[in-house]
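Novice: take this sequence and fold it.
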Amino acid sequence: MSMFCFQCEQTAHGVGCVDLGVCGKTPDTSAAQDLITFELMKLAVAAEGRPPTAELALTFMEALFTTVTNVSFDADACAGLAQTIAERRLAWTHGQDVVLEAVAEPGALFESATTEGSCRALLVLGLRGMAAYAYHAHVLGHHDPRVDAWLVGGMAQASRSHSVPEWLELLHDFGMVNFACLELLDHANTSCFGDPEPTEVSMRVQPGPFIVVSGHDLHDLSMLLEQCENSGVDVYTHGEMLPAHGYPALRRYSCLKGHFGTAWQNQRKEFSELPGAVLFTTNCLMPPLSGYQDHVFTTAMVAHPGVSHIDADPDGHKDFSRVITRAKELGGWAEPHNFTGINGGSTLTTGFAHHAVLSVADTVVGAIESGQVNHIYLVGGCDGALHGRNYFTQLVESTPADSLVLTLACGKFRFNDLDLGTVGGLPRLLDMGQCNDAYSAVTVAQALAKALGVGINDLPLTIVLSWYEQKAVCVLLSLLALGVKNIRLGPTLPAFVSPGVLEVLASDFGLAPTSTVQNDLVSQ
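Specialist: Down below sits the predicted model:
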């Protein structure tokens, strides 16, 4: 059985995976996820003309989230989800099929060689990313009817043919509603856990049983921390969970000790002799090796055959006792275990979200006006394993001493253990949080532009983004919709962006690929 998948940056030969996903996804899983997408389009068309119920919106959140890279590797579970969606649609249409205008079958979802196919891919992949963010807000009890409506209506529009101007308008509108979704999630996180505060995090693992938590879902982490407190089991964050240490309501748990490991793509090496349990709450799971597979647990939409899964009860509560028990069985290390970042640092600092940065906005503005800070670099995005990503480390290392570096998402693990010193009374390297905290970066940029009396594109600001999967796609579309120009994107351009679409993005927004560190620094 063959497949075709080009939704991540590491897709085979920069074109598409056809035999096996570089991520480890099998053709059966790929086909089942294409079927999920196809059935969602049919359900979306059937549901048009009525506001989506909370139940319907959740169906789209969970199903689209399931298809994000490195989330589900379970072909049977994905096929079962596609069947459930089809049955729901048939119930609505009294057994009648829905014929899609422009997508004849699941295998015809993405035809990247055409402008039409490229625009469809951009919209669908963006919707997958937004669904993940909407889900994280949902489990914390926060919703936005505009986001819910777009999850459904956007899939209906993606099933149709449009002119290029119509596609561009759809993508713009999607980018704006995704920014509203990012704002929604920011409000959900801060209202539940407080405004992030700058926090230094150790990479030292203490003796005794422990659990490593990966992904993005702060609600899952909060439930786990509550159950681990006073149990004798410590908790360490991994990957995009690092920013959790900045939230006061999470940091108050004494069992939250520090951060484990480096970038997510190094997990197979770093987990190989791990005497602790691992919980994956969202994407970033790599197919676990046999030596530690029985240490691993998944929850929410994350799934892998042979890996134990933790479901929620009808009230949304999760019982993590199996994870805690496994951590106790494994016992942890007998002595403190010291880890370092890629560049040798032993601590990481996080928590510089918009509230923290804007609380010292006068200092930042004053430093810019006085010439102490001559440039700001936003270097964010996803990390990955393929060549070319050392560019981002070299870029940050090469930034001038009179510049600030803002960062977010997991791409920061290439350089977030570097000591860049201070400038204008501020740390030069400011970690703003997870990928969804692009909202923080934009909020800060807008506030600085207003204070300085200039447009956002007139700030002394350079934006360089690394990308890997669909959440980076929706964030990029939001930045473009907000009118942010001259973004550098790398280490390669998406395979699903056709030359025609790329030409439009380059012409209208100045979007360009990363080149060399020297060229990109000089061009600013």
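Novice: contacts, neighbours, all on C-alpha from now
Specialist: Noted.
Novice: now do the contacts for Ser163.
Specialist: Residues in contact with Ser163, defined by CA atoms under 8 Å, 6 or more residues apart in numbering, are Glu116.
Novice: swap that for Thr282, sorry
Specialist: The contact partners of Thr282, taken as CA under 8 Å, 6+ apart, are 71, 214-217, 299-302.
Novice: cool, Val323 as well?
Specialist: Counting by CA under 8 Å, 6+ apart, Val323 has contacts 211, 277-279, 297.
Novice: would you format the contacts of Thr282 as a markdown table with secondary structure and neighbour count included?
Specialist: Converted to a markdown table, the contacts of Thr282 look like this (DSSP: H, G, I helix; E, B strand; the rest coil; neighbours: other CA atoms under 10 Å):
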| residue | secondary structure | neighbour count |
| --- | --- | --- |
| Val71 | coil | 24 |
| Ser214 | strand | 25 |
| Gly215 | coil | 24 |
| His216 | coil | 27 |
| Asp217 | coil | 25 |
| Thr299 | strand | 18 |
| Ala300 | coil | 21 |
| Met301 | coil | 23 |
| Val302 | coil | 26 |
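Novice: to check against the first, give me the structure of this:
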Amino acid sequence: MFCFQCEQTAGCASCTGGAGVCGKTADTSNLQDDLTGALIGLARAYDGKLGSEKATRLIIDGLFTTVTNVSFNDKTLNELIAEVEAAKEAAVPGCSGCGSVCGRNDNYDLTKLWDDNEDIRSLKSLILFGLRGMAAYAYHAMVLGYTDEEVNGFFYKALCVIGEDLGMEDLLPVVLEVGEVNLKCMALLDKANTETYGTPVPTTVPMKVEKGPFIVISGHDLYDLKQLLEQTKGKGINIYTHGEMLPAHGYPLLKEYEHLKGNFGTAWQNQQKEFDNLPGAILFTTNCLMPVKSSYADRVFTTEVVSYPELVHIGEDKNFTPVIEKALALGGFAEDQEYTGINGGTELTTGFGHGTVLSVADKVIDAVKAGAIKHFFLVGGCDGAKPGRNYYTDFVSQTPEDTIILTLACGKFRFNDLNIGEIGGLPRIMDMGQCNDAYSAIRVAVALAEAFECGVNDLPLSMVLSWYEQKAVCILLTLLHLGIKNIYLGPSLPAFVSPNVLNFLVENFNISPISTPEEDLKKILG
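Specialist: Predicted coordinates:
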């Protein structure tokens, strides 16, 4: 196997040999490469242009499936590859059996990419990994009935580009185009979520788990949460969010369910410890699944593209009866259990999306003009297990009292239980939502720039980001597409960024690796 798509990759270089750090076997990793190569073949069958509805769904499903911590199941990967091959045959009947192969729908061998010149490999990896992240967002919008032909068509174009023999000058514009299209994709998902569930509102979420049967739901898919809430209504089962599902508490339609009680646990990488012998059922709706320990394997369920060998999978009918029955059989805790975040806090706040923040924009602008707010920090991104991520806790803890911290994605669990006060009635830490809600941060930044009649790079705003997987890649590319500079990135730089590509990013966007909280704050604030 060869894999270097996530931050935890072995030795900050690549996972090779028999298994990856994430827990995937070499066979599983190679099947995911085969799936990606088949998707490129399917895109070629449509000449890099938008294909049928079924083909588009397969491309989005397939790309999402290859995101880190989504699928560990060779059986479902083989089934998906077979579906892609059938879709290619439907697009160009008989072509695959032709004795004179024109290459129109040939699958692409990803070993060609991994063995390529390091700069070409780097740029194509940015495109591929960005596509995988964007596919996750397109997927969540799609299940709510929201699609965009430009977004979907770009998947075909970009996949074909990965399989072509192109130079750096041809690939760099496509890298930034991934960011441009991802902005449209995040806007689409934002529209899908708010039109379906309402505009998020500030909400305080307890970390206590009440006695009695319960289900913990993890991941990003609000549609799955809504179905689960509806099916458990009146059954005496409480529902608790986990990880990236925390922002669900801010949506008015979901808040109406009284048995949506609170949030259990912290970020995804702590699940093997936090779920150990937990007397409740656990449902994974998207990525963030880790290899499942025997102490809780009998109570873990998957749905959507998430898959793990021998776990019960909830199909497209969304019949959560097995999850419900398991929760009732386990019975939950005999008494209420008090939990805390990693800093000892007992409750979290969320719901500060662009709708909320922009509704009080006048107060924010007045506070800046009066000197009450001196600086904004966007401290967000993925969490992970790698040493050094306490940087983000220390950074937020050391920010001056006249600054605001905007945050999103699961990296916020490093500090979102801290109580660092308010400014003018506004909490200094504002949770804007899931990773895809980077769109909210962009909307707020653009609105502030317009209010102060300056560019985003001229605002008293600094971005201090953490990355782990491919959704962070497409968000970073979106920020670069918008011309946003001076981004601090950690805990380490991606292994798939070659020295020459890194130099390009530094020279054109002034991306910097994080150092220490003290040094970076001094550099930012002067």
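Novice: if we can go back for a sec, which of the contacts of Thr282 of the first structure line up with contacts in the second structure?
Specialist: Mapping the contacts of Thr282 of the first structure onto the second structure (both residues aligned by TM-score structural alignment, their matches' CA atoms under 8 Å) leaves 71, 214-217, 299-302 still in contact.
Novice: let me know the closest of the residues you listed to Leu90 of the first structure.
Specialist: Relative to Leu90 of the first structure, the closest of these is Met301; by CA to CA it sits at 24.0 Å.
Novice: aligned partner of that closest one in the second structure?
Specialist: Mapped onto the second structure by TM-score structural alignment, Met301 of the first structure lines up with Val305.
Novice: distance of whatever residue of the second structure lines up with Pro207 of the first structure from Asp298 of the second structure?
Specialist: Structural alignment (TM-score structural alignment) places Pro207 of the first structure against Lys211 in the second structure. For Lys211 of the second structure, the distance to Asp298 of the second structure equals 21 Å [CA to CA, to the nearest Å].
Novice: returning to that earlier point: closest to Thr340 of the first structure out of the kept ones among the contacts of Thr282 of the first structure?
Specialist: Using CA to CA, Ser214 is the member of those that lies nearest Thr340 of the first structure, at 17.6 Å.
Novice: would you check that the closest one makes contact with Val235?
Specialist: No: assessed by CA atoms under 8 Å, Ser214 of the first structure is found out of contact with Val235, at 10.8 Å.
Novice: distance of Cys410 of the second structure relative to Glu118 of the second structure?
Specialist: Per CA to CA, Cys410 of the second structure is found 31 Å from Glu118 of the second structure.
Novice: number of residues surrounding the closest residue to the match of Met301 of the first structure other than its chain neighbours?
Specialist: If the residues on either side of it in the chain are set aside, Val305 of the second structure comes closest to Thr65, at 5.8 Å by CA to CA, 6 or more residues apart in numbering. As a burial measure, Thr65 of the second structure scores 28 neighbours (other CA atoms under 10 Å).
Novice: show me what contacts Thr65 of the second structure?
Specialist: Contacts of Thr65 of the second structure (CA under 8 Å, 6+ apart): 71, 305-306.
Novice: go with 10 Å
Specialist: Residues near Thr65 of the second structure by CA atoms under 10 Å, 6 or more residues apart in numbering: 32, 35-36, 59, 71-72, 76-77, 80, 132, 135-136, 286-287, 304-307.
Novice: next step: those residues restricted to helices.
Specialist: Counting by DSSP state H, those place 32, 35-36, 59, 76-77, 80, 132, 135-136 in helices.
Novice: out of those residues, which end up buried?
Specialist: 32, 35-36, 59, 76-77, 80, 132, 135-136 (16 or more other CA atoms under 10 Å).
Novice: quick one: which of those residues is nearest Asn510 of the second structure?
Specialist: Arg132 (25.3 Å).
Novice: now do the aligned residue in the first structure for the closest one against Leu479 of the first structure, distance only.
Specialist: With TM-score structural alignment as the matching criterion, the partner of Arg132 of the second structure in the first structure is Arg128. As judged by CA to CA, Arg128 of the first structure and Leu479 of the first structure stand 17 Å apart.
Novice: try Gln372 of the first structure
Specialist: 27 Å.
Novice: which one's more surrounded, those two?
Specialist: Leu479 (21 against 17).
Novice: give the contact list for the more buried one.
Specialist: Contacts of Leu479 of the first structure (CA under 10 Å, 6+ apart): 172, 175-176, 178-179, 438-439, 442, 485, 487, 509.
Novice: what does Glu422 of the second structure give?
Specialist: 401-404, 428-429.
Novice: turn the residues you listed into JSON lines, including neighbour count and distance to Trp114 of the second structure.
Specialist: Shown next, in JSON lines, are these (neighbours: other CA atoms under 10 Å; distance: CA to CA, whole Å):
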{"residue": "Glu401", "neighbour count": "16", "distance to Trp114 of the second structure": "47"}
{"residue": "Asp402", "neighbour count": "17", "distance to Trp114 of the second structure": "47"}
{"residue": "Thr403", "neighbour count": "21", "distance to Trp114 of the second structure": "44"}
{"residue": "Ile404", "neighbour count": "26", "distance to Trp114 of the second structure": "42"}
{"residue": "Arg428", "neighbour count": "22", "distance to Trp114 of the second structure": "44"}
{"residue": "Ile429", "neighbour count": "27", "distance to Trp114 of the second structure": "41"}
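Novice: burial count for Ala438 of the second structure?
Specialist: Neighbour count of Ala438 of the second structure, defined by other CA under 10 Å: 29.
Novice: wait, it sits on Met463?
Specialist: No: Ala438 of the second structure is beyond contact range of Met463, at 11.3 Å (criterion: CA atoms under 10 Å).
Novice: which residues do these two both contact?
Specialist: Common neighbours of Ala438 of the second structure and Met463, counting by CA under 10 Å, 6+ apart, are 378, 380, 407.
Novice: and the gap between the last one and Gly351 of the second structure?
Specialist: If I follow you right, that is Thr407 of the second structure. Note on Thr407 of the second structure: its distance to Gly351 of the second structure, by CA to CA, is 11 Å.
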